[in-house]
Structures are given as structure tokens and as C-alpha cells.
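>>> Test case, fold it:
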Amino acid sequence: MNIEARESTYHYGVMRRAIELIDDGGEDLTLEQLAARMDMSAAHFQRLFSAWVGVSPKRYQQYLRLGHAKALLRDRFTTLQASHAVGLSGSGRLHDLFLRWEAMSPGEYARKGDGLRIFWGWFDSPFGLALVMGTEKGICGLAFAAETGAEPAMADMRARWPQAEFLEDPAALRPLAEAAFAQKGETALHMIGAPLQIKVWEALLRIPSGHVSTYSELAQAIGSPRAVRAVGTAVGRNPVSWLIPCHRALRKSGALGGYHWGLPVKRAMLAYEAARDEDNPAQDARAAG
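Model (predicted):
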């Protein structure tokens, strides 16, 4: 693991501990109190927060509260059927990041990656150590190892395309990975999934940053309103978490539901987006356009 990856894992670990403290009744802790609980000086804790999310720990606390998901569902629910459809050959916007999307044919998917060369590498991300995989057409896999561990994350991704040839080549993926995590520039996605999965992932792209939708709404958006369970499975099998924003899918009750890479990561992603979008309302308007 390189120095940047170790730093990212450390930063995410700090956020993870902050989540636990806040959940244990520390919602109203001052900066000094929260920093002391984490055995840090207030200045050091503030710097880590600013480096990670760009807002103060006090503001970030409100987005980590357990009721935040319900508030999102109440105030920032996105009706996908009324959203502008994003075609498979079209593009979606995530903040200032442009995504070019290309999906495998059903026949290619059925071959389980046979004849496909997939490059991989480990990278720094706002949510800890991240595994990025890609073909010559773009990113096809993105996994977060902070909660699961690096080896299980690698095994999980490789099992999705068992017949593919996997080659370690972080240099080839670095420009795409850096654009994805900085949320600036352009990156390409090479989506590898079954037809229903592709439809669900396409619908997820219509949810603007800082907003959420529900599994049942996703099912309606793809024309299969009774397939809520299948939709939930497809959301969980999204191979490009964060870029295809499965973390924005909630249960009708406002509960977070599951998350393939760990619920703390999902909560951190929602809080990260909410904090940034509140600080940059113009970005939120662009993301919805």
C-alpha cells in the first residue's frame, strides 16, 4: 500500500470513529470535545476534516445524524419518472464530472468476461482505499475496502467476471481514477451487467447529487413496479459504486437499507455529498440538469 493510500485509509478511519461517537450520543459535542474523544488536538482534527470534506466538523455532524436519511427522503426525494432520461449511449453528470457510458451486450455479459482484459489498481479515495478496475473502454469496477478489507474486495470484483484476464496496471487507470475521485474532468464507464441490472444502474444515474430515491421508485422508473426485490439486488450488484450512485437509494421508511461495501461508507457518502452540495448550491443545480 502506497503512502497516499495509507493516508486515505487513515482519514476514512477518523471519519468512521466520528460516526460512531455521534451515534453514541455525541451529536452535540463541540469541536474540542469531539477531537478530545478521538485523542487529537482540535486543530489537527479540523485539518483532517477540511482535507476530507471541505467543511467544518460541526456542519458535518448534522449530516451524520441517524435522522439524516429520513430528512433526505422528506426534503430531497427525486421522482425519477419525471427526471430527464439518460440513454445508455448518453452522458450523465456527477458534479463537474462527465460520465461517458457504454454497456456490454447481453451476449458479452453471458460469457462472464471471457476474452476480456481487465486492468486493476489500488487508489486513494475520500472513502478509504479503493480498488479500480477498467477495460480499454473505461472503468468497469470500483470497490471500497475500508470496511470489507482489501482481499475480500478484490475477490468480490474478480468473481463478477471469472473468465476475464486480470492485469495489475494502476498507471493505465490513474487518469480515470483521479478524475472520478476529484469529481472533475471526464471519465468513461464500461458497464458489465445483465439487462435488468443495466436499466437499474441507468436509473440511479438520474438521481442528482445530494438527493435520494427509493427502491420502489427505481422499480417504477424502469417499468417493473413489482420487481422491488430484484431492483434491490441489482442496486447491490452495481460494480461502479460512487460513480453509479447506489448510495442514494433508500427504503421507503427512510432507512438506509444495505450497502455492498458497508453501511458506514454509505452514510459517509451521503453526508459528504450533502455537505458539499450545501456549500456549492450551483453544483447541485448543474447535477440535476
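>>> can we go C-alpha only for contacts and neighbour counts from here?
OK.
>>> now the helices for the stretch 101-250 of the chain?
106-110, 150-160, 170-182, 195-204, 215-221, 228-236 (DSSP state H, counting those that start in this stretch).
>>> How about residues contacting the fourth one?
Spelled out, it's helix 195-204. Applying CA atoms under 8 Å, 6 or more residues apart in numbering, the external contacts of helix 195-204 come out as 80, 85-88, 103, 106, 191-192, 218-219, 221-222, 231, 234-235, 237-238, 244-246, 248-249.
>>> Run the chain-centre distance for that helix.
16 Å (CA atoms, centre = their mean, to the nearest Å).
>>> cool, and the longest one?
Centre-to-centre, helix 170-182 and its host chain are 15 Å apart (CA atoms, centre = their mean).
>>> buried residues in that helix?
Using 16 or more other CA atoms under 10 Å as the test for burial, helix 170-182 gives 170, 173-174, 176-181.
>>> Please type out the PyMOL selection for whichever of the contacts of helix 195-204 turn out to be buried.
Per 16+ other CA under 10 Å, the buried members of the contacts of helix 195-204 correspond to this PyMOL selection:
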select buried, resi 80+86+88+103+191+192+218+219+221+222+231+234+235+237+238+244+245+246+248+249
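>>> counting contacts, what elements does the longest helix belonging to the chain pack onto?
Counting by DSSP state H, the longest helix found in the chain is helix 3-21. Applying 3 or more CA pairs under 8 Å, 6 or more residues apart in numbering; DSSP states H and E, one finds that helix 3-21 contacts strand 117-123, helix 263-279.
>>> List the buried residues in it.
5, 7-16, 18-19, 21.
>>> What's the first helix or strand after it?
helix 31-37 (DSSP states H and E).
>>> Beyond that next one, next helix or strand please.
According to DSSP H and E, the helix or strand after helix 31-37 is helix 42-52.
>>> How about Cys246: what's its closest non-neighbour residue?
Nearest residue to Cys246, sequence neighbours excluded (CA to CA, 6 or more residues apart in numbering): Val235, at 5.8 Å.
>>> is it true that the one you found touches Pro245?
No - contact criterion CA atoms under 8 Å: Val235 and Pro245 do not qualify, at 9.1 Å.
>>> about what we covered before: pick the most deeply packed of the helices and strands packed on helix 3-21.
strand 117-123 (a mean of 21; mean count of other CA atoms under 10 Å).
>>> Tyr259 is in contact with Lys266, isn't it?
Yes - with contacts defined as CA under 8 Å, Tyr259 counts as touching Lys266 at a distance of 6.4 Å.
>>> what's the longest helix of the chain in contact with?
Taking CA under 8 Å, 6+ apart as the rule, helix 3-21 contacts 34, 38, 48, 52, 64, 122-129, 146, 264, 268.
>>> nearest to His95, of these?
Checking the contacts of helix 3-21 against His95 with CA to CA, the nearest one is Pro126 at 15.0 Å.
>>> for comparison, sequence B:
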Amino acid sequence: MKTQQEIDYTRIADAIGFFKENFKAQPKLDEVAEHVNLSPFHFQRMFKDWAGVTPKQFLQYLSVEHAKEILKQEDANVFNTALETGLSGGGRLHDLFIKVEGMTPGEYRNGGAMLQINYSFADTPFGKVIVASTSKGICHMAFVDEGEEKALEQIKTNFPNAVYNQLVDRIQQNALFIFTQDWSRLDEIKLHLKGTDFQIKVWETLLKVPAGGLTTYASLAKKAGSENAYRAVGTAVGSNPVAFLIPCHRVIKSTGEIGQYHWGSSRKNAIIGWEAALKESVE
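You can find the predicted model right below:
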């Protein structure tokens, strides 16, 4: 059975999809509210509670024009400023507090036989997630769209011989603070990832794209030191094992269009708009 947060997010995502599909017609609040089976008053209040802004303001963050402006800023030293200060107005840039440690061959040799993995399920503003950790950090996070059993099986596919415990640990709890919009409570998040040196380099570069910021595959490839390998960079982005924490949702087309996402384009739109609203609130 879905939780109320999951039900609310489903409605929000449906509304965002409706807005995007019918943007040229400029649908009114009443039309969108009817589409998600809510009264205009209830829908407006629910949306603002979720995003911190009105549906109309949120949609502006998802426009091609807004995305292009963000991409221009990326070339105007916003990227470097974020790295130097570690601050975004009154809120800390969570990305700078995420550290990646690659697994050694011995740690995942023979299907993870040397690993103890704790896992749990949690509700987020974008639907339920499964989060898993070793003693060194988060090794997996994914949105649960096809049931908890399938979500767990995916981890076991990656580490079939690890020992699994359904247990919420401090490593997981700290990582989940990422969804609270109160990053002042956020300590350093550690990731313990299985990947090639190239993949880990791309993921580390992705972490330097600040919340509310966007980048393109070509730009990401250049910053990762592989300027002519943007297709390989795209593959590395697509193989990201830690949803949201490694922000592959911030990679968009050079045209300013949001593009596709492993976890669905509606969810990508929701995350980008949510982060943009949060950035505006602390500047």
C-alpha cells in the first residue's frame, strides 16, 4: 500500500507532466487540479507545501529559457565559486560534503563475498527509495517503482554473495537528510562504490555541479578530463548506482531541454524544479 507521501508525489509528478505536455496552451490552475482529481485550492496548497513555490513558478524553472540561463552561468564561474565557498546563500551545498571511495577488487571479488550490506526503504519527496550501505558508505540507492522485492533483487544482482541485513544504520540516515531541504543537519556523506576509475571520475565530477545547477554531457566530459569522450561519459552517467546523491538528473541537453532519465522524465523534471526552488529560497 502506498504511503500518503507517495500518493502526493504521484499527483505532483502527474501535474508536472500535464503542465509540460500542455505548456503552449498555458493551462489554468483549475485544469491541472481537475487532471489530478483535486480542488484548485487543495492542489495549490499541496504543491506549494511540496515545492515551496506555486505551480506556475515551478514551471518557469523547467523552461528551456531558464535552463539556458543556468548553463550560461556554469561558464561564468558559478561552478568554481561553489567549490570555493561551499555555500549557497544560507544553505550548504550538499554535494561538497559527499565523498566517494571506490571499492578495491578484493571488496567485490566473487560477487561481494567480503561485504556486509545493510539496506532499508524510505519515503522521499520523489517516491520511495531503497538505500544500502557497507561499513564504508552508501553503495546503492534507487527509486522503488516496481516493488520492494525487485528493488532488493537489483542490489543482489550487483553483489550476489554479500551478506544482507534489513537494517537502518547511521550511514543511511545521514544520506537521507539530503531530502529534507535542511542541509544544515548534513554531515559528510560517504559513498562506497563499485566502478571503473573512469566511472568514478565522472561521478566525482557530477558531484561538483551544484544543487540548482545544470550541465551538459559535453561540458561534463571536459571537466572530467575526457573532452572527446562524451558518449562514454553518458554511459557512465547512466550507470550511476546511487540515485539523487550522485546527481545525474542535472545533466541535460545542450539545447536546454531536460531530456530523459533512468527513473523517468517526470521525476527528473520534479527533482530539477525542486532543487531550483530550494536554491531560490536560500539566495
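>>> Format the buried residues of helix 170-182 of the first structure as a markdown table; extra columns: distance to Phe98 of the first structure.
Shown next, in a markdown table, are those (distance: CA to CA, whole Å):
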| residue | distance to Phe98 of the first structure |
| --- | --- |
| Pro170 | 21 |
| Leu173 | 16 |
| Arg174 | 16 |
| Leu176 | 11 |
| Ala177 | 13 |
| Glu178 | 13 |
| Ala179 | 9 |
| Ala180 | 9 |
| Phe181 | 12 |
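>>> if we can go back for a sec, quick one: closest of the helices of the stretch 101-250 of the first structure to Leu72 of the first structure.
Among those, helix 215-221 sits nearest to Leu72 of the first structure (CA to CA), with 14.6 Å.
>>> residues in the second structure aligned with that closest one?
Mapped onto the second structure using TM-score structural alignment, helix 215-221 of the first structure spans residues 217-223.
>>> average gap between that stretch and the first structure?
Once superposed with the first structure, the aligned residues differ from stretch 217-223 of the second structure by a mean of 1.5 Å; criterion: mean CA distance after the TM-score superposition for the first structure.
>>> Pull up the gap between the residue nearest to His94 of the second structure when sequence neighbours are not counted and Thr85 of the second structure, please.
Spatial nearest neighbour of His94 of the second structure, chain neighbours left out: Trp183 (6.6 Å); criterion: CA to CA, 6+ apart. Applying CA to CA, to the nearest Å, the value for Trp183 of the second structure to Thr85 of the second structure is 15 Å.
>>> Same question for Gly273 of the second structure.
From Gly273 of the second structure to Thr85 of the second structure the distance is 23 Å (CA to CA).
>>> Likewise for Gly213 of the second structure?
Distance from Gly213 of the second structure to Thr85 of the second structure, by CA to CA: 15 Å.
>>> Show me which of those two is the more surrounded one.
The neighbour count for Gly213 of the second structure versus Thr85, taken as other CA atoms under 10 Å, is higher for Gly213 (20 against 11).
>>> if you skip the residues just before and after it, what's nearest to that one?
Closest to Gly213 of the second structure by CA to CA, 6+ apart is Ile70, at 6.2 Å.
>>> Buried by neighbour count: which residues of the helix or strand containing the one you found qualify?
Assessed by DSSP H and E, Ile70 of the second structure sits inside helix 64-73. By neighbour count, with 16+ other CA under 10 Å as the criterion, the buried positions of helix 64-73 of the second structure are 67-68, 70-71.
>>> rewinding a little: which two among the buried residues of helix 3-21 of the first structure are spaced furthest apart?
Going by CA to CA, the pair spanning those furthest: Ala5 and Leu21, at 24.4 Å.
>>> residues contacting the residue most central in space within the first structure?
Geometric centre of the first structure, nearest residue: Trp242, 2.1 Å, by CA atoms, centre = their mean. By CA under 8 Å, 6+ apart, the residues touching Trp242 of the first structure are 142, 269.
>>> Please say which position in the second structure it maps to.
Checking TM-score structural alignment: Trp242 of the first structure goes with Phe244.
>>> Gln197 of the first structure now?
Under TM-score structural alignment, Gln197 of the first structure pairs with Gln199 in the second structure.
>>> so where is stretch 12-20 of the second structure in the first structure?
Against the first structure, stretch 12-20 of the second structure falls on residues 15-23 (TM-score structural alignment).
>>> Figure out how far that stretch is from the centre of its chain.
On CA atoms, centre = their mean, the centre of stretch 15-23 of the first structure falls 19 Å from that of its chain.
>>> With stretch 219-230 of the second structure instead?
21 Å.
>>> what do you get for stretch 189-209 of the second structure?
Counting by CA atoms, centre = their mean, stretch 189-209 of the second structure comes out at 14 Å from the chain centroid.
>>> One more: stretch 25-40 of the second structure?
Relative to the chain's own centre, stretch 25-40 of the second structure is displaced by 27 Å; criterion: CA atoms, centre = their mean.
>>> Likewise for stretch 258-266 of the second structure?
That offset, for stretch 258-266 of the second structure, works out to 11 Å (CA atoms, centre = their mean).
>>> got a list of contacts for it?
Contacts for stretch 258-266 of the second structure (CA under 8 Å, 6+ apart): 13-14, 16-17, 62, 64, 143, 238, 249, 251-253, 268-269.
>>> Just the terminal-to-terminal distance for that stretch.
Stretch 258-266 of the second structure end-to-end distance (CA to CA) = 10 Å.
>>> which residue packs closest to Val160 of the second structure, ignoring adjacent ones?
To be clear, residue 160 of the second structure is Pro; Val isn't right here. Nearest to Pro160 of the second structure is Gly111, by CA to CA, 6+ apart, at 5.2 Å.
>>> and that neighbour, how far is that from Tyr119 of the second structure?
Here the criterion is CA to CA. By it, Gly111 of the second structure lies 17 Å from Tyr119 of the second structure.
>>> Next, the contact list for the counterpart of Trp101 of the first structure in the second structure, please.
When the second structure is aligned by TM-score structural alignment, the residue opposite Trp101 of the first structure is Lys99. Going by CA under 8 Å, 6+ apart, Lys99 of the second structure touches 188-191.
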